[in-house]
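J.: next comes the sequence, and after it the predicted model I'd like to discuss.
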Amino acid sequence: MPISRAARRATRRLGAVALAGALLAACGSGSSGSTADKNGKVTITIGLFGTFGFKEAGLYKEYERLHPNVTIKESSTENEADYWPALQTRLSGGGGLADIQGIEVGRIAAVTQQQSDKFEDLSAFGAKSLKSDYSAAKWAAATTSDGRVMGLGTDVGPEAICYRSDLFKKAGLPTDRAELAKKWATWDDYLKLGEQYQAKAGAKSRWMDSVGSLYQLIVGQQKERYYDASGKLIYDKNAAVKSAWDTSVKAAKDGLSAKLAQWSPAWNQAFSSGSFATIGCPAWMLGYIKGQAGAKATGTWDVAPLPGGVAGNWGGSYLAIPKGSSHAKQAYDLVKWLTAAPQQEKLFKKQGGFPSNLGAIAGVKDVKDPYFSNAPIGELFGKAAETSPVQVLGVHDQDVTTQITNALGEVERKGTSSSTAWGHAQKGVDNAVG
């Protein structure tokens, strides 16, 4: 949730052709997609990216049982990088919008600072009464400078490392999560352990899935990454970003990466094939791993704390209501219910999305996950959330991440030099920022 999210984190639902077709249909229609028949029955549409987990956890069905006049229809785009441009087209064209739209944390500043006129102020429905349910940072990120509330928080993305304990054992590495946390106390330690793994595992399995994933873990530990508190873009002058870049480039050049583009079909297949032994694991990644690796992989995965001494955050999302919905009040009622503590607890227990609701965080502290070798995920991700920095977010946060990770992909898959790839990243950011 990563995230991306989040993030980044989903099952593919719309290919490029289908997405293009949907956009054409959207631009030709002024409808929000909601319908109400003469008996007062309402269909509420939800547009998301990735796997938020609401459907998978049975929450839609539960809500429909509680509200017999409501039917919920979800559409989801696998990659947030495809979802966001499509949403912009729909916001500009005035048609094809869902009653509820997911917003990744890396985009929320764009909504509050540039697009607040395109979304409902949830204060009008009583949202401000929920302020104490969230941390100050989570609430503030979705609030405009004049106090309008643009969305309610779903999850956050406290980070850890997910690893294949069976592959570790074969390579002669320790498998105990506490021992591993000591052995990879720093990122240099993590890479050195990867070299030990690589020496035993051979060419068919690599230490990590991609250096883009590694980069996002490291930079997620920073309070200031791409923007400073004044809103100035500083990514290319930030020593922390440069350090994360250099560490990721080193991992690529040392052959520790499986060179898999995240969210690609090959990456999805690799969760069960043993092509990589570790992966950056914000809490929302747990559900993704389960979906890709399948039930047969139960007990082969485990979770350990992040190197570096502090945890980071990768992903997390909000639910917002575009203006123009003919059922805004019903949509808000659903948003409020989906983000309430009981539902966020269920999502974590079934899908791994770590709650942003403070009441839910307290309720999941003792949760363990049998799939991940009975790892104490409630405690582990709870501590990670406590130590994660309150990040400074900018309008183009997600765009900067995308351009940098794309450039790192050139390094690991094409052998592009670090300086040349960084130049490509800078050009990409310049084009995205405009």
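T.: Now that the structure is in, tell me what you want to look at. Numbering: from 1, shown residues only.
J.: every contact and neighbour count from this point should use C-alpha atoms.
T.: Noted.
J.: run a quick neighbour tally on the closest residue to residue 297 other than its chain neighbours.
T.: Nearest residue to residue 297 in three dimensions, chain neighbours excluded: residue 272, at 7.1 Å (C-alpha to C-alpha, 6 or more residues apart in numbering). The local packing of residue 272 (other C-alpha atoms under 10 Å) involves 17 other residues.
J.: is it true that residue 272 touches residue 295?
T.: No: the pair residue 272 / residue 295 is not scored as a contact, 10.2 Å apart, by C-alpha atoms under 8 Å.
J.: how far away from the center of its chain is the longest helix seen in the chain?
T.: Criterion DSSP state H: the longest helix present in the chain is helix 397-414. Relative to its chain's centre, helix 397-414 lies at 16 Å (C-alpha atoms, centre = their mean, to the nearest Å).
J.: check stretch 309-324 too.
T.: That offset, for stretch 309-324, works out to 8 Å (C-alpha atoms, centre = their mean).
J.: list the buried ones in it?
T.: Using 16 or more other C-alpha atoms under 10 Å as the test for burial, stretch 309-324 gives 310-324.
J.: try this one side by side with the last:
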Amino acid sequence: MKTQLKAGVAALSLMAATTFAADIRIDGFPDYDTQIEAIKGGLTEHNVTMLKNNHGDHHTKLKTNLATGSGAGDVVLIDVGFVGSFVNAGGFVDLSSQFGPMADNYADYAVAAGKGNDGKQYAVPVDLGPGVIYFRRDYMEDMGYDLNEVMTDWDTYIDYGRELKEKDILLIGNASAVANAYYRFNVGEGEGLYFDADGESLVTSERFVRAFELAKTIREEGLDGNISEWTEDWYAGFREGKFATQMSGAWLLGHLKNWIAPDNSGLWGVSHLPSGIYGTWGGSYLAIPKQASNPEAAWDLIEYMISEDIQMAGFENIAAFPAHTGTYDDPAFEEPIEYLRGQKARLMFAEIAENIIPVTPMKGDLVAEDLVNVALDKVLNDGVSIEKALADAERQIKRRVR
């Protein structure tokens, strides 16, 4: 394809300026192993390998590596949910001088999230996660439902689930995804996800209460399957059509067509979330640990991976939505996607990405996220009231985050 040919030319041009060769290890998680394998041939003067772990184990290992000062790769991939905590832990190389001159070419909110509290750039965005909802077309338009009416707001979305239940179809695999979507995508300007501008907890605010109420309604009415995400049962749910919708980032498309449900081409479509809210669901960053043996070569890899052509290659290979805004005029955005029954979904992804309001990353985000997830589990599975679960979570957040 044109983008792949251009990528090869860009790589050769980049590496012509490189005067040394090095072994570079990038530590990451799926589906970036697919992307690395597809593009590494263009980085001809370096030997690039990837150490892959599943999402959770990768970040747990990286946390240990940073704390002990050893064991990390030359380049590390970081999910946006971890970036706020990791960049402020002091274990990454300052990339301000390298990335600063090109930062205007990348989504503003994503650039901001890769900075530490000192304003320096420690992590560079490589892909974004425009928040969307994937839906089964055979349970939507093929059954006579109007997508726009279903997605009018959260109440119409749940009403759709009630009608599906009469047909023995689940609305969603797990109600927790609805709560996550609501509280992540209704953040006030200048706020963090869990903390306000002054560092005070927000988890007992109306945003979290409403999110928990929506999820509780879905669970109590039997509209979800209580299927844990990223499990074999969840993958089977996609393949077998057990549920009708799934909230996620645009990147889920790559997982669906590459390995979760490759035989389901034409059965899925993608839409804005209910109420037309904008937000980011995931997204990835690249950083260089201070312990890296060859930071110069590591930067070569990062610069290569965030270049315009390789960003488009990632979009083609694994549906990793580009952080480089210069790609949004590429003709590939107009191409129909066969897996989504010919939908030109990339135009929607770009429109969402350009309307996302920045969410300030905070050092306590990981602690708060864990405690909010525990609170949600207690509400959905143990019958604890929303008010008590959130109040308990806030008390623990205040105790653990100084």
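T.: That came in fine, so what should we check first? Just so we're clear, the structure is a prediction, and the values are computed from it rather than from any experiment.
J.: TM-score of the superposition?
T.: Aligned and superposed, the two chains score 0.86 in TM-score terms (TM-score structural alignment, normalised by the length of the second structure); 378 aligned residues with a C-alpha RMSD of 2.4 Å.
J.: re the thing from before, helix, strand or coil: sort out the aligned residue in the second structure for the residue nearest to residue 297 of the first structure for me.
T.: Aligning on TM-score structural alignment places residue 272 of the first structure opposite residue 239 in the second structure. Classification of residue 239 of the second structure using DSSP: H, G, I helix; E, B strand; the rest coil returns helix.
J.: is it true that residue 312 of the second structure touches residue 6?
T.: No: contact criterion C-alpha under 8 Å: residue 312 of the second structure and residue 6 do not qualify, at 9.8 Å.
J.: of those two, which one has the most company?
T.: When neighbours are counted by other C-alpha under 10 Å, residue 312 comes out ahead of the other of residue 312 of the second structure and residue 6, with 27 against 16.
J.: which residue in the first structure lines up with residue 277 of the second structure?
T.: In the first structure, the residue equivalent to residue 277 of the second structure is residue 310, according to TM-score structural alignment.
J.: ok, its match touching residue 387?
T.: Yes: counting by C-alpha under 8 Å, residue 387 is a contact partner of residue 310 of the first structure at 5.9 Å.
J.: ok so, going back, I'd guessed the match of residue 272 of the first structure sits against residue 267; true?
T.: No: contact criterion C-alpha under 8 Å: residue 239 of the second structure and residue 267 do not qualify, at 10.0 Å.
J.: identify the contacts common to these two.
T.: Common neighbours of residue 239 of the second structure and residue 267 are not found (criterion: C-alpha atoms under 8 Å, 6 or more residues apart in numbering).
J.: neighbouring contacts of stretch 127-137 of the first structure?
T.: Applying C-alpha under 8 Å, 6+ apart, the set of residues contacting stretch 127-137 of the first structure is 122, 139, 149, 356, 357, 358, 359, 390.
J.: in the second structure, what range does it match?
T.: Against the second structure, stretch 127-137 of the first structure falls on residues 99-109 (TM-score structural alignment).
J.: do a quick rundown of the strands in the first structure.
T.: Ranges of strands in the first structure, per DSSP state E, are 35-36, 42-49, 70-77, 100-104, 152-158, 161-164, 206-208, 276-280, 301-304, 313-320, 354-355.
J.: map residue 289 of the first structure across to the second structure for me.
T.: Residue 289 of the first structure maps onto residue 256 in the second structure when the alignment is built from TM-score structural alignment.
J.: equivalent analysis for residue 165 of the first structure, please.
T.: Match for residue 165 of the first structure (TM-score structural alignment): residue 137.
J.: there's contact between its match and residue 270 in this structure, I believe.
T.: No: with contact defined as C-alpha under 8 Å, residue 137 of the second structure does not reach residue 270; the gap is 9.1 Å.
J.: any idea where the helices of the stretch 251-400 of the second structure begin and end?
T.: Ranges of helices in the stretch 251-400 of the second structure, per DSSP state H, counting those that start in this stretch, are 252-255, 295-305, 308-318, 345-353, 365-382, 386-400.
J.: ok, so what distance separates the residue nearest the centre of the second structure from residue 175 of the second structure?
T.: Most central in the second structure under C-alpha atoms, centre = their mean is residue 282, positioned 1.5 Å from the mean C-alpha point. Distance of residue 282 of the second structure to residue 175 of the second structure, computed by C-alpha to C-alpha, to the nearest Å: 18 Å.
J.: which other residues reach stretch 59-74 of the first structure?
T.: Here stretch 59-74 of the first structure has contacts from 40-48, 54-55, 334, 338, 343, using C-alpha under 8 Å, 6+ apart.
J.: could you redo the last one with a cut-off of 10 Å?
T.: The contact list for stretch 59-74 of the first structure, computed with C-alpha atoms under 10 Å, 6 or more residues apart in numbering, reads 33-37, 39-48, 53-55, 98-101, 330-331, 334, 337-338, 343, 346-347.
J.: centre of the chain to it, how far?
T.: In terms of C-alpha atoms, centre = their mean, the centre of stretch 59-74 of the first structure is found 25 Å from the chain centre.
J.: kindly report the same for stretch 208-216 of the second structure.
T.: Relative to the centre of its chain, stretch 208-216 of the second structure is centred 21 Å away, using C-alpha atoms, centre = their mean.
J.: what is the corresponding segment of the first structure for that stretch?
T.: The aligned range for stretch 208-216 of the second structure is 241-249, by TM-score structural alignment.
J.: can you pull the buried residues of that stretch?
T.: For stretch 241-249 of the first structure, the neighbour count (16+ other C-alpha under 10 Å) marks 241, 242, 244, 245, 247, 248, 249 as buried.
J.: quick check: closest non-adjacent residue to residue 416 of the first structure.
T.: In space, and not counting its chain neighbours, residue 416 of the first structure is closest to residue 410: 5.7 Å by C-alpha to C-alpha, 6+ apart.
J.: distance check, the one you found against residue 62 of the first structure.
T.: Counting by C-alpha to C-alpha - residue 410 of the first structure and residue 62 of the first structure are separated by 45 Å.
J.: who has more neighbours out of the two?
T.: Applying other C-alpha under 10 Å to residue 410 of the first structure and residue 62 shows that residue 410 carries more neighbours, namely 18 against 11.
J.: so who does the more buried one touch?
T.: 259, 416, 417, 418, 420, 421, 422, 424.
J.: also residue 297 of the first structure?
T.: 164, 166, 271, 272, 289, 290, 371, 372.
J.: which parts of stretch 76-89 of the second structure are buried?
T.: Of the residues in stretch 76-89 of the second structure, 76-88 count as buried by neighbour count, 16+ other C-alpha under 10 Å.
J.: and for stretch 61-73 of the second structure?
T.: Residues 62, 63, 65, 66, 72, 73 are the ones in stretch 61-73 of the second structure that count as buried (16+ other C-alpha under 10 Å).
J.: fine, thanks again, bye for now.
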